[in-house]
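Enquirer: only the shape, not the letters, is given here:
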């Protein structure tokens, strides 16, 4: 079980990102932002928050290659989404946007003592080739099968899995990762690739509350807080506390499994 991790929070206008120790002097850093839809915050992360993360990483690693990696959930291409959001204005010469669906893959073993569905999962080989990985998630609540689903820094990792392999009825989504349920599959996600992530950021400036399963439409609730730290579960738990959401069952389940692993 990892040691307890410190979680930071700040008002949106005061947010100054403090990267994890793994980013200090790193040669290559991977940043996974929630940018899967051609819709602005809180459906996706704001450019203000993502810009602050990139600036913080650049301060601690002036010469690092910083790779922004995302896989979309939309017919709109990643380059078009990035252009609409203004992402390219944030990038310096050492930063690059990469489409997760176009990257070489690696099969990652599921380290869970109790795998749910996947004994291993395919994701970009790049995860194992960089010195530091950061998840920058939006904060959303959708409803699946009558139950609330919280999306934050851990659920954000869904965008790293290739749609060609994990699609179901729609080629634009990763339907295989919804069976038997997203909360259960998130356990496999965490124990397959979650351990590569040294930092998590949740854009809690605003929370999206969807009336159904669609994570790109709903009510916007202002929260005005950014949450970050070195442990995805701890950061997501704090985001839920700040957003008046119950701690998701999947966080509790993963934390129990970490004691066993």
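Expert: Perfect, I can see it now. Keep in mind it's a predicted model, so treat the numbers as computed, not measured. Numbers count the residues shown, from 1 in each chain.
Enquirer: from now on I want contacts and neighbour counts done on CA atoms only, so please keep to that.
Expert: Noted.
Enquirer: pull out the buried positions in stretch 192-209.
Expert: Buried residues in stretch 192-209, counted by 16 or more other Cα atoms under 10 Å: 192-194, 196-209.
Enquirer: which non-adjacent residue is nearest the spatially most central residue of the chain?
Expert: Geometric centre of the chain, nearest residue: residue 156, 2.8 Å, by Cα atoms, centre = their mean. In this structure, residue 156 finds its nearest non-sequential neighbour in residue 137, 5.5 Å apart by Cα to Cα, 6 or more residues apart in numbering.
Enquirer: residues near the one you found, how many?
Expert: Burial of residue 137 is recorded as 29 neighbouring residues (other Cα atoms under 10 Å).
Enquirer: now the one 4 residues further on
Expert: Residue 141 is surrounded by 23 other residues when neighbours are defined as other Cα under 10 Å.
Enquirer: now it: how far from residue 178?
Expert: Distance from residue 141 to residue 178, counting by Cα to Cα, to the nearest Å: 16 Å.
Enquirer: could you do residue 62 as well?
Expert: 40 Å.
Enquirer: can you map out the strands along the stretch 101-250 of the chain?
Expert: 105-109, 120-124, 132-144, 147-151, 199-209, 219-229 (DSSP state E, counting those that start in this stretch).
Enquirer: could you list the buried residues of the last one?
Expert: By neighbour count with 16+ other Cα under 10 Å, strand 219-229 contains the buried residues 223-229.
Enquirer: could you work out the most separated pair of those?
Expert: Largest separation among the buried residues of strand 219-229 by Cα to Cα: 223 and 229, giving 18.2 Å.
Enquirer: count of residues packed around the closest residue to residue 187 other than its chain neighbours?
Expert: Spatially, and ignoring its direct neighbours in sequence, residue 187 is nearest to residue 254 (5.9 Å; Cα to Cα, 6+ apart). Applying other Cα under 10 Å, we find 20 residues neighbouring residue 254.
Enquirer: what's the first helix or strand after the helix of greatest length in the chain?
Expert: The single longest helix within the chain, with elements called by DSSP state H, is helix 47-60. Once the chain leaves helix 47-60, the next helix or strand it forms, by DSSP states H and E, is strand 65-70.
Enquirer: now the angle between strand 65-70 and the next helix-or-strand element following that following strand, please.
Expert: Sequence-wise, the next helix or strand downstream of strand 65-70 (DSSP H and E) is helix 78-85. Going by axes from the mean of the first three to the mean of the last three Cα atoms, to 10 degrees, helix 78-85 is angled at 100 degrees with respect to strand 65-70.
Enquirer: dropping in the other structure now:
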């Protein structure tokens, strides 16, 4: 069964995209980059349902939860604080693994945009190319950079896949190079480099997180009561922004404009 282009629901029952059906390896990129519970990170009930949904259509698949943190707190400690290890133990599925993206060999991926903003290629785990299906499972957050709203959903969630060893700036714990000269421009490159290679997205809008400023882990939670899922990351993020009643970030329009001439459309 092919899922609709985008679906929003309160009682979330995940229908994976066609690429997951009968897959041998599925990579799920969850938004778990900080040791702070939802909605700063994706809610574990939503992540659990995505794993179960994949398992329903791919009984033999190896399912990999692939994330890279953005904090000085070690990866293992972040996952323990968030309860991810406990969730996996409760699933009792030996073929679901949690992997730190920063520990994996990386390879360059070509930017398929007609007009790259900064990067003509970007490095990310080679493991992405070895999966039959890739899913971005994100929280929904709004920060403010240079007086402009920056929405974080399934596209921005992909930042955790880029190795800090390659993309750090002053702090070795962050990916500062991906904020220069403008994060909104870099996100266009992120979409056309990795986003186009993903087969589906889920955005947890049980709550939205509104930052007081640029910090993605300090702010307030506002109930929304929905989950958005679909096969196309941009379409899912646009629907999530609509449901959350948030103004669109510049990078959404920039991606949409380039997709009109992108040969993959």
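Expert: Thanks, I have it. As the structure is a prediction and not an experimental result, all values here were calculated from the model.
Enquirer: list the TM-score for the superposed pair.
Expert: The TM-score (TM-score structural alignment, normalised by the length of structure 1) is 0.96; 255 aligned residues with a Cα RMSD of 0.9 Å.
Enquirer: returning to what we had before: can you say which of the strands of the stretch 101-250 of structure 1 is nearest to residue 89 of structure 1?
Expert: That would be strand 132-144 among the strands of the stretch 101-250 of structure 1, by Cα to Cα, at 17.9 Å.
Enquirer: now the angle between strand 147-151 and the closest one, please.
Expert: 160 degrees.
Enquirer: tell me what angle strand 132-144 of structure 1 forms with helix 47-60.
Expert: Using the same axes, to 10 degrees: strand 132-144 of structure 1 against helix 47-60 is 160 degrees.
Enquirer: quick one, helices of the stretch 151-261 of structure 1?
Expert: For the stretch 151-261 of structure 1, the helices defined by DSSP state H, counting those that start in this stretch occupy 163-166, 182-193, 232-242, 249-260.
Enquirer: quick check: buried residues in the shortest one?
Expert: When you say that, I think you mean helix 163-166 of structure 1. Of the residues in helix 163-166 of structure 1, 163, 166 count as buried by neighbour count, 16+ other Cα under 10 Å.
Enquirer: before we move on, what about the last one?
Expert: The neighbour-count check on helix 249-260 of structure 1 (16+ other Cα under 10 Å) flags 250-251, 254-255, 257 as buried.
Enquirer: how far apart are that helix and its match in structure 2?
Expert: Compared with structure 2 after fitting, helix 249-260 of structure 1 deviates on average by 1.1 Å (mean Cα distance after the TM-score superposition for structure 1).
Enquirer: and that helix, what does it pack onto?
Expert: helix 182-193, helix 232-242 (3 or more Cα pairs under 8 Å, 6 or more residues apart in numbering; DSSP states H and E).
Enquirer: if you set the cut-off to 10 Å instead, what comes out?
Expert: Where contact means 3 or more Cα pairs under 10 Å, 6 or more residues apart in numbering; DSSP states H and E, helix 249-260 of structure 1 is packed against strand 147-151, helix 182-193, helix 232-242.
Enquirer: next one: the third one
Expert: In terms of contacts (3+ Cα pairs under 10 Å, 6+ apart), helix 232-242 of structure 1 is packed against strand 7-11, strand 132-144, strand 147-151, strand 199-209, strand 219-229, helix 249-260.
Enquirer: now do the fourth one against helix 232-242, angle only.
Expert: Pointing back at strand 199-209 of structure 1 there. Orientation check (the same axes, to 10 degrees): strand 199-209 of structure 1 against helix 232-242 gives 30 degrees.
Enquirer: what of the last one?
Expert: Using the same axes, to 10 degrees, the interaxial angle of helix 249-260 of structure 1 with respect to helix 232-242 works out to 140 degrees.
Enquirer: how far off centre is helix 249-260 of structure 1?
Expert: Relative to its parent chain, helix 249-260 of structure 1 has a centroid offset of 18 Å by Cα atoms, centre = their mean, to the nearest Å.
Enquirer: tell me what angle that helix forms with helix 182-193.
Expert: Going by the same axes, to 10 degrees, helix 249-260 of structure 1 makes 40 degrees with helix 182-193.
Enquirer: quick one on the thing from earlier: need the counterpart of the residue nearest to residue 187 of structure 1 in structure 2.
Expert: Superposed on structure 2 with TM-score structural alignment, residue 254 of structure 1 falls opposite residue 255.
Enquirer: from memory that match sits against residue 193, does it?
Expert: No. With contact defined as Cα atoms under 10 Å, residue 255 of structure 2 does not count as touching residue 193 (11.7 Å).
Enquirer: list residues touching both of those two?
Expert: 113, 187 (Cα atoms under 10 Å, 6 or more residues apart in numbering).
Enquirer: one step back: kindly reformat the strands of the stretch 101-250 of structure 1 as a markdown table containing distance to residue 34 of structure 1.
Expert: Formatted as a markdown table, the strands of the stretch 101-250 of structure 1 follow (distance: least, Cα to Cα, whole Å):
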| stretch | distance to residue 34 of structure 1 |
| --- | --- |
| strand 105-109 | 20 |
| strand 120-124 | 16 |
| strand 132-144 | 5 |
| strand 147-151 | 10 |
| strand 199-209 | 10 |
| strand 219-229 | 14 |
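Enquirer: of all the ones you listed, which one is nearest residue 32 of structure 1?
Expert: strand 132-144 (4.8 Å).
Enquirer: counterpart of residue 63 of structure 2 in structure 1?
Expert: Per TM-score structural alignment, residue 63 of structure 2 is aligned with residue 66.
Enquirer: list the contacts of that match.
Expert: 26-31, 54, 57-58, 91-97, 130, 132-133.
Enquirer: do residue 159 of structure 2 as well
Expert: 31, 33, 67-70, 124, 175, 178, 187, 190, 194.
Enquirer: repeat that for residue 100 of structure 1.
Expert: Applying Cα under 10 Å, 6+ apart, the residues near residue 100 of structure 1 are 32, 68-72, 78, 123-126, 159-163.
Enquirer: next one: residue 128 of structure 1
Expert: 106, 108, 193, 196.
Enquirer: now residue 147 of structure 1
Expert: With Cα under 10 Å, 6+ apart, residue 147 of structure 1 has these contacts: 212-213.
Enquirer: that one and residue 210 of structure 1: what is the separation?
Expert: Counting by Cα to Cα, the gap from residue 147 of structure 1 to residue 210 of structure 1 is 12 Å.
Enquirer: related to what we said a few turns ago, the contacts of residue 159 of structure 2 into a markdown table, with extra columns for distance to residue 247 of structure 2?
Expert: Formatted as a markdown table, these follow (distance: Cα to Cα, whole Å):
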| residue | distance to residue 247 of structure 2 |
| --- | --- |
| 31 | 21 |
| 33 | 24 |
| 67 | 27 |
| 68 | 28 |
| 69 | 27 |
| 70 | 25 |
| 124 | 30 |
| 175 | 25 |
| 178 | 22 |
| 187 | 17 |
| 190 | 21 |
| 194 | 24 |
